[in-house]
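Q: structural data only, the sequence is not supplied:
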């Protein structure tokens, strides 16, 4: 068995072909408790915390099989609402048939909300979309969705954030070498890291029309390495796309 850490993912080999694909995320001081900094119903805390870890595994091409939730709060009423939000997010991702398990804090009273989520998937190692750019010639990095954080997000129905359907459509049509959810460090950071992991560098587009430095909060946008010739097909199906730059081979 081998264990490999790539970005925010952990890969654990099961045999010569398959690997576990593991991702996690956490949320703190967001909820409706006395000491919470950002006041949001716990339903949406569960929903958006689950989203981040689901996005990581899904973008990598892993088949999600289980989600665990560790809640630093009581089951009733806060935990019940968080779990409802997690289940709603699984439904949105069309994976609500997977195993869901977790734990709550029943010994002590809590004054702020804490949530931890781990998502586990399975995939064939040579089919995963990780460090998989075979042809850097004509390969560009695009962002999909608008980076948002905190109360900028319409928690009920934000059309500007990337959807699971968009990710699945790209995967099903094999239109991306690699996709990466954008976190708190922003689009440019993730794009440069993707290039570095693929032994290349990023030539940034000077006319990019999205904030490439802004936090993307709960993975409201992703980046994708795609063939330039496929861009028209992608933009005809998916909104809020920006060209971040193109890949260049490193000089030997």
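A: Noted; the coordinates are in hand. Everything quoted here is computed from the prediction, not taken from an experiment.

Q: okay, CA-based contacts and neighbour counts for the rest of this
A: Noted.

Q: center of the chain - which residue?
A: Closest to where the C-alpha atoms of the chain average out (CA atoms, centre = their mean) is residue 55, at 3.1 Å.

Q: that residue: which element?
A: Element membership of residue 55 [criterion: DSSP states H and E] is helix 42-59.

Q: the following helix or strand past that helix versus helix 42-59: what angle between them?
A: Remark: after helix 42-59, the chain's next helix or strand is strand 63-71, criterion DSSP H and E. Orientation of strand 63-71 against helix 42-59 (axes from the mean of the first three to the mean of the last three CA atoms, to 10 degrees) gives an angle of 150 degrees.

Q: for the stretch 151-252 of the chain, what spans make up the helices?
A: 164-172, 187-197, 231-235 (DSSP state H, counting those that start in this stretch).

Q: how far does the first one sit from its chain's centre?
A: So that's helix 164-172. 13 Å (CA atoms, centre = their mean, to the nearest Å).

Q: do the same with the second one
A: Mean C-alpha position of helix 187-197 versus that of the full chain (CA atoms, centre = their mean) differs by 15 Å.

Q: list the buried ones in it?
A: If you call a residue buried by 16 or more other CA atoms under 10 Å, then helix 187-197 has these buried ones: 187-188, 190-195.

Q: try it against this one:
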């Protein structure tokens, strides 16, 4: 299944929960990777929001679990705010908690986004057999996320792809890589045997969803290539 949880809600709708976490990345002396706290929160929020939006859900609230300490709260909030700005949406209601009893030696946080979706509007299992596929962005992880930011698929572009007619499904790519997510997409849509070819490394980690998969109607390919520019990487599939 996709990296979201669907729970029964009222009538024809379902609750949707998406989450992401980070540990050992931040501004503390013992962190494995030194990154500004607002950037850490931005990417965690980016992942959770992309997961939620990609299945057709409307976000409604955010939960912030801050294990780093009180001094990091405002920076984390700043990173979350940047996600709202890039998606062109208003801030969501937020509840959170900060660990103040124990002073951890490394940074850690968790971000969870809640939302709802109508059952008949869920964007899963929507890819037909004659669909085309592409990766938007490049898989990056660790320090490369910061040093090669120009290769990261922008959130604004992700939103445009969501709203583009002809796009069937969108799947954010995480640490298991492009091939894992692509294989999962095809299996969920009933595709059987296939060979995959792409110019990008298929098994490298995409860290905080620096790229995402799309399935689309072939007649929209030129429009999508123009929209995504250098971020567009076609996937060729043979049966």
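A: Received it, and whenever you're ready, just let me know what you need. From a predicted model like this one, the values you see are computed outputs, not experimental measurements.

Q: in JSON lines, list the helices of the stretch 151-252 of the first structure along with distance to residue 30 of the first structure.
A: Formatted as JSON lines, the helices of the stretch 151-252 of the first structure follow (distance: least, CA to CA, whole Å):
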{"stretch": "helix 164-172", "distance to residue 30 of the first structure": "24"}
{"stretch": "helix 187-197", "distance to residue 30 of the first structure": "24"}
{"stretch": "helix 231-235", "distance to residue 30 of the first structure": "35"}
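
Q: quick one: which of those is nearest residue 71 of the first structure?
A: helix 164-172 (24.7 Å; CA to CA).

Q: that closest one corresponds to what range in the second structure?
A: Matched against the second structure by TM-score structural alignment, helix 164-172 of the first structure falls on residues 155-163.

Q: check what contacts the matching stretch and list those residues.
A: In this structure, residues lying in contact with stretch 155-163 of the second structure by CA atoms under 8 Å, 6 or more residues apart in numbering are 46, 50, 54, 83, 86-87, 167, 170, 224, 228.

Q: the first structure: which residue goes with residue 112 of the second structure?
A: So, by TM-score structural alignment, residue 112 of the second structure is matched to residue 118.

Q: thought its match was touching residue 23?
A: Yes: the pair residue 118 of the first structure / residue 23 is scored as a contact, 5.7 Å apart, by CA atoms under 8 Å.

Q: give me the common contacts of these two.
A: In contact with both residue 118 of the first structure and residue 23: residue 53, using CA under 8 Å, 6+ apart.

Q: all strands for the second structure, in order.
A: Ranges of strands within the second structure are 5-8, 13-23, 25-26, 33-34, 58-66, 94-98, 108-118, 132-137, 167-172, 195-198, 211-216, 232-238, based on DSSP state E.

Q: got these as CSV, with distance to residue 76 of the second structure and mean neighbour count columns?
A: Shown next, in CSV, are those (distance: least, CA to CA, whole Å; neighbours: other CA atoms under 10 Å):
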stretch, distance to residue 76 of the second structure, mean neighbour count
strand 5-8, 24, 14
strand 13-23, 12, 20
strand 25-26, 11, 23
strand 33-34, 15, 16
strand 58-66, 9, 19
strand 94-98, 11, 13
strand 108-118, 9, 21
strand 132-137, 25, 25
strand 167-172, 22, 24
strand 195-198, 36, 12
strand 211-216, 23, 25
strand 232-238, 31, 16
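
Q: quick one, which of those is nearest to residue 144 of the second structure?
A: Judged by CA to CA, the one of the strands of the second structure that comes nearest to residue 144 of the second structure is strand 33-34, at 11.2 Å.

Q: run through who's touching that closest one.
A: 24-28, 142-143.

Q: which of these count as buried?
A: Counted by 16+ other CA under 10 Å, the contacts of strand 33-34 of the second structure give 24-28 as buried.

Q: ok, the residues you listed vs residue 116 of the second structure, which is closest?
A: Distances from residue 116 of the second structure to those, taken by CA to CA, are shortest for residue 25, at 30.7 Å.

Q: show me what the closest one aligns to in the first structure.
A: Counting by TM-score structural alignment, residue 25 of the second structure corresponds to residue 30 in the first structure.

Q: residue 86 of the first structure versus its match, what's the distance?
A: Remark: distance between residue 30 of the first structure and residue 86 of the first structure (CA to CA, to the nearest Å) = 15 Å.

Q: do I have it right that residue 183 of the first structure meets residue 215?
A: Yes: checked against CA under 8 Å, the pair residue 183 of the first structure and residue 215 is within contact range at 6.0 Å.

Q: correct me, but residue 92 of the second structure touches residue 61?
A: Yes: using CA under 8 Å, residue 92 of the second structure is in contact with residue 61, at 5.3 Å.

Q: could the strands of the second structure be laid out in CSV, adding distance to residue 157 of the second structure?
A: CSV is the format used below for those (distance: least, CA to CA, whole Å):
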stretch, distance to residue 157 of the second structure
strand 5-8, 25
strand 13-23, 20
strand 25-26, 26
strand 33-34, 27
strand 58-66, 18
strand 94-98, 25
strand 108-118, 20
strand 132-137, 9
strand 167-172, 12
strand 195-198, 21
strand 211-216, 11
strand 232-238, 11
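
Q: of all these, which one comes closest to residue 153 of the second structure?
A: Closest approach to residue 153 of the second structure among the strands of the second structure (CA to CA): strand 132-137, 4.3 Å.

Q: aligned to residue 35 of the second structure, what sits in the first structure?
A: Aligned partner of residue 35 of the second structure by TM-score structural alignment: residue 40.

Q: and its match, how many neighbours?
A: By other CA atoms under 10 Å, 17 other residues sit near residue 40 of the first structure.

Q: these two touch, right, it and residue 28?
A: No: contact between residue 40 of the first structure and residue 28 fails when scored by CA under 8 Å: they sit 11.7 Å apart.

Q: of the contacts of stretch 155-163 of the second structure, buried ones?
A: 46, 50, 54, 83, 87, 167, 170, 224, 228.

Q: against residue 224 of the second structure, how distant is the fourth one?
A: Residue 83 of the second structure sits 23 Å away from residue 224 of the second structure, taking CA to CA as the criterion.
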